[in-house]
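1. Okay, sequence plus prediction incoming.
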Amino acid sequence: MQPLPSPPDSASYWDRSNHWLRTSIMLKIMVIGVLVLILLIPTAMLESLIREREQTRNEATAEVSAKWGGEQIIGGPVLSVPYLTAVKDEKGNTQSVTAYAHFLPDDLQVDGDMQPEQRNRGIFVVMLYNTRLTLRGTFKKPSAAALGVAPGAYQWDKAFLSVGVSDMKGIRNAIQFRINGQTVAAQPGIPSSDILASGVSAPIALNAD
C-alpha cells in the first residue's frame, strides 16, 4: 500500500488537516488508546458487580450459619479416666494434681443420614445439611499397668465418655449415650480438653477390678 502523497503547498488548511488526520501515526495510537479505555470501563463495572455479589453472598451464608451452626467436626468417642499424679511447683514443693488417661475404641462404626435443606436470603440460596449420626464402638478395660501409673491412683468412679463437637450451636436434638445397654443423657462440655476441645460427655463408673 502506497503512502498518501503530501498535499501541495497551495492546498487549503482543511486539506492539510484532513491529510494529517489520515496519515498521523500518533493520532491512530491516541484513538486506539481511547477505545481501550472505553472498553475497560464496562469491564471494571462488571468486576465491581461480581465482587459486590460475592460479598453479599458471603454475608448471607454467614448469617444463616450464625443461626444454624457452621461446619461440624465430630471426634471420638473417647473414654477418659482421671488419676492423681505428683508434680513439683516452681518452689520445689510436691503437689497432687489430676491428670487424665484417654482411650480410643478398639472398633468404631459410624452410620449417618444427611438431608439437604435450602434457605433463601434475597437472591441467594444457602444450602444446609442436617445429619443424624450413630457412633458404635467397644472399649477394652483400660490397663493401669500399661500406662505406668500406680493402680491406686486411678479414679475409676469418675471416668467419662466424650464425643467432640466443633460447633454446639448446630446441635438440634439431645445427644444420648448407650453404655452397656443403658441410655445416658450427654451433658454439654468435657471435663478434660486434652483430646477434644469441645463437645459432650457422660459419666461412666468403672470397676477397679
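-> Sure, I can see it.
2. alpha carbons only for contacts and neighbour counts from here, please
-> Will do.
3. Just want the most central residue of the chain.
-> residue 71 (5.4 Å; Cα atoms, centre = their mean).
4. Tell me the spacing between that one and residue 126.
-> Relative to residue 126, residue 71 is positioned 13 Å away (Cα to Cα, to the nearest Å).
5. just residue 110 next, same as before
-> Taking Cα to Cα, one finds residue 110 at 27 Å from residue 126.
6. out of the two, which sits in the busier spot?
-> residue 126 (17 against 9; other Cα atoms under 10 Å).
7. mind checking how far the more buried one is from residue 119?
-> From residue 126 to residue 119 the distance is 5 Å (Cα to Cα).
8. Touching both of these two, which residues are there?
-> residue 64 (Cα atoms under 8 Å, 6 or more residues apart in numbering).
9. so residue 35, which of the three states?
-> On the three-state scheme (DSSP: H, G, I helix; E, B strand; the rest coil), residue 35 is labelled helix.
10. where's it relative to residue 122, distance?
-> Taking Cα to Cα, one finds residue 35 at 37 Å from residue 122.
11. now residue 29
-> Taking Cα to Cα, one finds residue 29 at 46 Å from residue 122.
12. now the strands for this structure?
-> 74-88, 94-103, 107-121, 124-138, 160-165, 176-179, 182-185, 187-188, 199-203 (DSSP state E).
13. Next up, a structure to set beside the first:
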Amino acid sequence: MKTIDEITSKDFWAHNLTLKLAIIGVMILLLLIPLNMVEDIIIEREESNAQVDKEMLESWGNQQNISGPILQIPVKYTYEDNDGKIQHLKKWIHIMPEELSVISNIIPETRKRGIFKSTVYTAKINMSGFFKPQLDNYEQESEVLYNEAILSLGITDNRGIKGKINFSVNKTPLQIEPGLICQDLMKNGINAKLNQIDTINNKKIGYDLNFSISGTTSLQFLPVGKQTTTDITSTWNDPKFSGSFLPITRTINDKGFSAHYEITNLNRTFPQQWTGSKYNIFNSSFGVDLYVPNNHYQKSLRSAKYGILFIILTTLIFLFIELYKKKQIHYLQYLLVSLALVLFFSILTALSEHIGFNWAYIVASVAIITLITSYSKLLLNDKQVVYWIGGLITSLYTFLFVLLQLNDYAFLAGNIGLFIILAIIMKVSSKIKLK
C-alpha cells in the first residue's frame, strides 16, 4: 500500500478530482441563492421605477387615442305606445367623414424624478377633410334636429390638451366645449356645436382641426374617414407600429421615423353612418408606440440570468489550470472568485441607474476582471497563466455584452456561442489523462 509520500501529483488528482468536482458543484448550487437575491433586487428596482413612472405620467397625460372628428345629429322619433299615449324617442346619428387627412408630428421628451426616467411626448396634430351626410331616410321616418348638430372629437385623456384648439367648418371657427354631449361611441373628448342651420343633408361640410396634445408611450388614431390618410413623423428612432393597420410606407433611421397610412371604409368594422351604439369603433385603431426595446433593468436582469453560466465557466478555467500546472487552489479561493462574479451583476444594476447600461457594463466588467486577474496573480504567481485567465474572462464578458445588444437573434447567437464554448471545453478536457 502506497504511503502519502509515494503518491504522485498525478495519482493525487486521480483520487481526489471527483471529490473536488462534487464539492465545487455543491458550492455553485449554493451560489444560486445570492444570484437570485440580485435578480430580486433588479425586479424590485424596476417595479419602483414603474411606480414612479406611473405617477409622473398620470400628471402628464396617458396613452392617447384620437377618434374623429364625427358629425352627430339627433333625430326625434314620435310613436304611440300600447296605452295610446304619444311618446318621443331621441337617438343620435353618427356620421363619419368622407375624407380624413391626419398629419402628426410627435415630439418625445425624457422626464426625470431622482434617478428614474420616463418617456413622454407632445404631438402636433392637423386634421382636415369633409362630410357629406345622406339623411333622406331619416327625414322620412323622423324629425332630424339639425339645429342641435355637433362635431365630436374623442380624446382618451383631456388633461393632455395643450393650448388652444382651432376647429373650423367651411372656414368658420367653432366654439369648443369640453366633454361629449353624445357618449354612444366615446366617453371623453371635446365637442363643437355647428352654427344655426336648417339642413345639411347632401351638403359638403369641410372641416379643419389643429391642436397639440401630450401623452405617454402610445398615440393612436381611428380610420373614421371613408378615405383616411395619415402621416406620422417623429425624432424617436425606436417606433413600434401597433393596432389594426400597419403603415404602407415607413422610414426609420437615427434621425427618427416617418410612416404613411392609407385606409378605406372597406378595411374597418363599422359603416359610414348609423344610430345608437351598435359598433365598437376602437377595434380599428392604429398608430405608434414609442417603444423602448431594452431598458437597463431588463438588460441587467437578462445578464443576471447568465450568472450561473459565468460561475461554471470561470470555475472550469481555474480547475483546468490546477490540472495542468499542478497548483492547488483552495475551495475558499474558488468561492471568493465566484462571489466576485455575482457582485458584478449588482454593481452593473446600480451603475446603470446613473450612467446608462453600456457604460455601466464596461465599468463593472473592467472592475471585476481586474479584481479576478489580480487575485489570480497572487494565487498562481505565473504571469502567463494570469494573462490567459484575464483574456478568457474578458472574452466571456464581451460575449455576454454582444448577446445583450441582440434582440431578434439573441437566442440563436447564445446557442451558437454555448456550442463553441462546449466544444472548446471538450477539446481541452480530452488532453487530461488520469489513471
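-> That came through fine. Since the structure is predicted, the reported quantities are computational estimates derived from the model, not experimental observations.
14. Superposed, what's their TM-score?
-> Scored by TM-score structural alignment, normalised by the length of structure 1, the superposition of the two chains gives a TM-score of 0.78; 190 aligned residues with a Cα RMSD of 3.1 Å.
15. re the thing from before, what residue of structure 2 matches up with the residue nearest to the centre of structure 1?
-> When structure 2 is aligned by TM-score structural alignment, the residue opposite residue 71 of structure 1 is residue 63.
16. Identify the residues contacting its match.
-> If you count contacts by Cα under 8 Å, 6+ apart, then residue 63 of structure 2 has 156-157, 215-219 around it.
17. same question, residue 189 of structure 1
-> Residue 189 of structure 1 touches 198-201, counting by Cα under 8 Å, 6+ apart.
18. Just tell me what it corresponds to in structure 2.
-> In structure 2, residue 189 of structure 1 lands on residue 179 (TM-score structural alignment).
19. quick one: buried residues of the lengthiest helix in structure 2?
-> For structure 2, the helix that runs over the most residues, judged by DSSP state H, is helix 32-60. Within helix 32-60 of structure 2, the residues that qualify as buried are 35, 38-39, 42-43, 45-46, 49, 52-53, 56-57, 60, counting by 16 or more other Cα atoms under 10 Å.
20. Reduced to three states, what does residue 298 of structure 2 come out as?
-> helix.
21. how close does it sit to residue 44 of structure 2?
-> Distance from residue 298 of structure 2 to residue 44 of structure 2, by Cα to Cα: 12 Å.
22. how about the aligned residue in structure 2 for residue 135 of structure 1, what does it touch?
-> Matched by TM-score structural alignment, residue 135 of structure 1 corresponds to residue 127 in structure 2. Neighbouring residues of residue 127 of structure 2 by Cα under 8 Å, 6+ apart: 100-103, 208-210.
23. ok, those residues in structure 1: which stay?
-> By both residues aligned by TM-score structural alignment, their matches' Cα atoms under 8 Å, these still in contact after alignment to structure 1 are 100-103.
24. Pull out the buried residues from these.
-> 100-103.
25. which residues touch the residue nearest to residue 188 of structure 1 when sequence neighbours are not counted?
-> With Cα to Cα, 6 or more residues apart in numbering as the criterion, residue 188 of structure 1 has its nearest non-adjacent residue at 4.4 Å, and that residue is residue 200. Counting by Cα under 8 Å, 6+ apart, residue 200 of structure 1 touches 162-165, 175, 186-190.
26. Compare the residues you listed with structure 2 and list the overlap.
-> Checked against structure 2 (both residues aligned by TM-score structural alignment, their matches' Cα under 8 Å), the contacts of residue 200 of structure 1 that hold up are 162-165, 186-190.
27. ranking these by neighbours, who comes first?
-> Neighbour-wise, those (other Cα under 10 Å) top out at residue 162, 27 neighbours.
28. can you pull the contacts of that one?
-> Taking Cα under 8 Å, 6+ apart as the definition, contacts of residue 162 of structure 1 comprise 76-80, 190, 199-202.
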